[in-house]
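# Fold the following and give me the result.
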Amino acid sequence: MVSPFRRHQQKARAVLAGSKAAPQTSAAPPAPAEDSPAGQEYAGLRAALHDNLRSLADIASHEQRQPKKAEFAKTFAPWIEGVIEANAPVQDEILVTNMIWAIDYGDLDYALRLGRFAIEHNLAMPEQYSRSVACFIAEEIAEIALKDEDAVRHDQLGDVLQLTAQADMPDQAKAKLFKALGRSWARRAEDFDATADNAPAGGAKAYAGEAEEMFHRALKLDEKSGVKTDIKQIEKLLKALGDAEDS
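I've put the predicted structure just below:
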């Protein structure tokens, strides 16, 4: 259990590390200087992180690892808040690993908050990962949404697209995100209630149009993205909606 004093100290030193960061370049930024108080704090927390990673490696069940990651994450929250408050380019394995964990245990809002910081400051993924931060976020969250439509909110998928739109990644990874967004728009079209007070202009047809665009973008990026049936279904829905308007 981290005391309130230690939480404050961790956050303060993380802010200090950011205030002494070098100007941002296209390369990944350096970690906090080892001979500084912030660097020493970072080294201690990084050692704790690696202990946690070894503990997780001993758990065979992915499902059982998820609550442990959520529990471990509490240790690093004050440091991460300080890093974000400093808003400076400092390579931080603690922050990026907690982003990965948050996706695993389902706190996608937190994962996206950390991911936004990591992308804006060009942080690198831990060395065992081959994907960039942007690619990891786009592909992992898209796959979660495609497996379970209730696991990722529509606005979260939109945030992922906005966050990773300019990032370089394999076409197949981005196609998964467009596919997930297309299916989310399609569900909104199918569930549209024209009598609702907040019903937008254009209604179900506008939602279906967005879905169609997402599916076509996925198909253009990856012929094997598995959206051809989705396109047929959404075209059928658009025709039905058009016929309803004409009648």
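
# all contacts plus neighbour counts: C-alpha atoms, from now on.
Fine.

# Contacts for stretch 51-69 next, please.
Residues from elsewhere that reach stretch 51-69, judged by C-alpha atoms under 8 Å, 6 or more residues apart in numbering: 72, 101-102, 104-105.

# is it possible to export those residues to CSV including neighbour count and distance to Asn87?
Putting the contacts of stretch 51-69 into CSV (neighbours: other C-alpha atoms under 10 Å; distance: C-alpha to C-alpha, whole Å) gives the following:
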residue, neighbour count, distance to Asn87
Phe72, 17, 23
Trp101, 23, 21
Ala102, 21, 20
Asp104, 21, 25
Tyr105, 17, 25
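
# Sitting in helices, which of those residues do you find?
When DSSP state H defines the helices, the subset of the contacts of stretch 51-69 inside them is 72, 101-102, 104-105.

# helices and strands around the host helix or strand of Lys205, which ones?
Using DSSP states H and E, Lys205 sits in helix 203-221. On a contact count with 3 or more C-alpha pairs under 8 Å, 6 or more residues apart in numbering; DSSP states H and E, helix 203-221 meets helix 171-190, helix 228-246.

# Can you give me the buried ones in the last one?
In other words, helix 228-246. Within helix 228-246, the residues that qualify as buried are 230-231, 234-235, 237-238, 241, counting by 16 or more other C-alpha atoms under 10 Å.

# from the chain's centre, how far out does that helix sit?
31 Å (C-alpha atoms, centre = their mean, to the nearest Å).

# before we move on, back to that, which residues are in contact with the helix holding Lys205?
With C-alpha under 8 Å, 6+ apart as the test, helix 203-221 has contacts from 171-172, 174-179, 181-186, 188-190, 192, 194, 225-228, 230-231, 234-235, 237-238, 241-242.

# Let's see this one next, to set against the first:
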Amino acid sequence: MELLPKYSAWAEGVLAAGGAQQDDVLMYVMLWRIDAGDYAGALEIGRHALRHGWVMPLGNRNVQTVLAEEMADAAQSALLAAAGFDADLLLQTLDLTTDLDMPDQSRARLHKAIGAVLSESNPASALNHLNHALQLDPRCGVKKEKQQLERRLRNDSR
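Below you'll find the model as predicted:
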């Protein structure tokens, strides 16, 4: 991510100016920020891009799908590495993309990631997100986690 620092001041300038014209380079910076772990910075660009109706320069995914999938994947990778992930970043992503069109599987990935991140700190909310994921994509791979959380919540209520 050697390129990211070279574009930081420029990206901040575009965002501060509120530029509405499509900027492909800024869209790449959004992806680079996710890759570099600057999730809040990526969300800032994503919020700006969605506000102005920008599109991804290459590929077949729209901005909201890219944000949902990439943030979900980053969270899952962090959890696999036992590194933890800020649930608020995922909840911001969900809030930002809730009313926007994307494949159900992509939205399910985001709910699955939120459920995984919240499973220790807020099991009831985690279960809610896993249920949403399952409704959106029955093959999203949350059934085992869902059963474990249900069992845990039942045991906690005794």
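
# Quantify their similarity with the TM-score.
Here the TM-score for the pair of chains, by TM-score structural alignment, normalised by the length of structure 2, is 0.92; 155 aligned residues with a C-alpha RMSD of 1.3 Å.

# could the contacts of stretch 51-69 of structure 1 go into JSON lines alongside distance to Gly18 of structure 1?
Putting the contacts of stretch 51-69 of structure 1 into JSON lines (distance: C-alpha to C-alpha, whole Å) gives the following:
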{"residue": "Phe72", "distance to Gly18 of structure 1": "23"}
{"residue": "Trp101", "distance to Gly18 of structure 1": "23"}
{"residue": "Ala102", "distance to Gly18 of structure 1": "23"}
{"residue": "Asp104", "distance to Gly18 of structure 1": "27"}
{"residue": "Tyr105", "distance to Gly18 of structure 1": "28"}
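
# Show me the two of those that sit farthest apart.
Distance extremes for those: the farthest pair is Phe72 and Asp104 at 12.8 Å, using C-alpha to C-alpha.

# Now check Gln220 of structure 1 against structure 2: what is it aligned to?
Not quite, residue 220 of structure 1 is Lys, not Gln. Mapped onto structure 2 by TM-score structural alignment, Lys220 of structure 1 lines up with Gln135.

# try Thr75 of structure 1
Using TM-score structural alignment, the equivalent of Thr75 of structure 1 in structure 2 is Lys6.

# what number of residues lie near that match?
By other C-alpha atoms under 10 Å, 10 other residues sit near Lys6 of structure 2.

# Just give me how far the strand or helix carrying it sits from the chain centre.
Under the criterion of DSSP H and E, Lys6 of structure 2 resides in helix 4-17. Relative to its chain's centre, helix 4-17 of structure 2 lies at 22 Å (C-alpha atoms, centre = their mean).

# What's the match for Gln91 of structure 1 in structure 2?
Checking TM-score structural alignment: Gln91 of structure 1 goes with Gln22.

# how much space between Arg139 of structure 2 and His132 of structure 2?
Distance of Arg139 of structure 2 to His132 of structure 2, computed by C-alpha to C-alpha, to the nearest Å: 12 Å.

# one step back: mean deviation of the helix holding Lys6 of structure 2 from structure 1?
For helix 4-17 of structure 2, the mean deviation from structure 1 after alignment is 1.9 Å (mean C-alpha distance after the TM-score superposition for structure 1).

# Just the buried positions in that helix, please.
For helix 4-17 of structure 2, by 16+ other C-alpha under 10 Å, it's 11, 14-15.

# Please dump those into CSV; it should also carry distance to Gln76 of structure 2 for every row.
Below are these laid out as CSV (distance: C-alpha to C-alpha, whole Å):
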residue, distance to Gln76 of structure 2
Ala11, 27
Val14, 31
Leu15, 29
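
# of these, closest to Gly46 of structure 2?
Using C-alpha to C-alpha, the buried residues of helix 4-17 of structure 2 come closest to Gly46 of structure 2 at Leu15, 10.5 Å.

# Which residues outside stretch 124-131 of structure 1 are in contact with it?
Contacts of stretch 124-131 of structure 1 (C-alpha under 8 Å, 6+ apart): 28, 91, 93, 96-97, 118, 132-133.

# again, only this time at 10 Å
The contact list for stretch 124-131 of structure 1, computed with C-alpha atoms under 10 Å, 6 or more residues apart in numbering, reads 27-29, 91-97, 100, 118, 132-134, 136-137, 139, 169-170.

# how close does the nearest residue to Ala42 of structure 2 once chain neighbours are set aside sit to Pro5 of structure 2?
Spatial nearest neighbour of Ala42 of structure 2, excluding adjacent residues (C-alpha to C-alpha, 6 or more residues apart in numbering): Met30 at 4.6 Å. For Met30 of structure 2, the distance to Pro5 of structure 2 (C-alpha to C-alpha) stands at 13 Å.

# Overlap in contacts, these two.
Counting by C-alpha under 10 Å, 6+ apart, the shared contacts of Met30 of structure 2 and Pro5 are Ala11.
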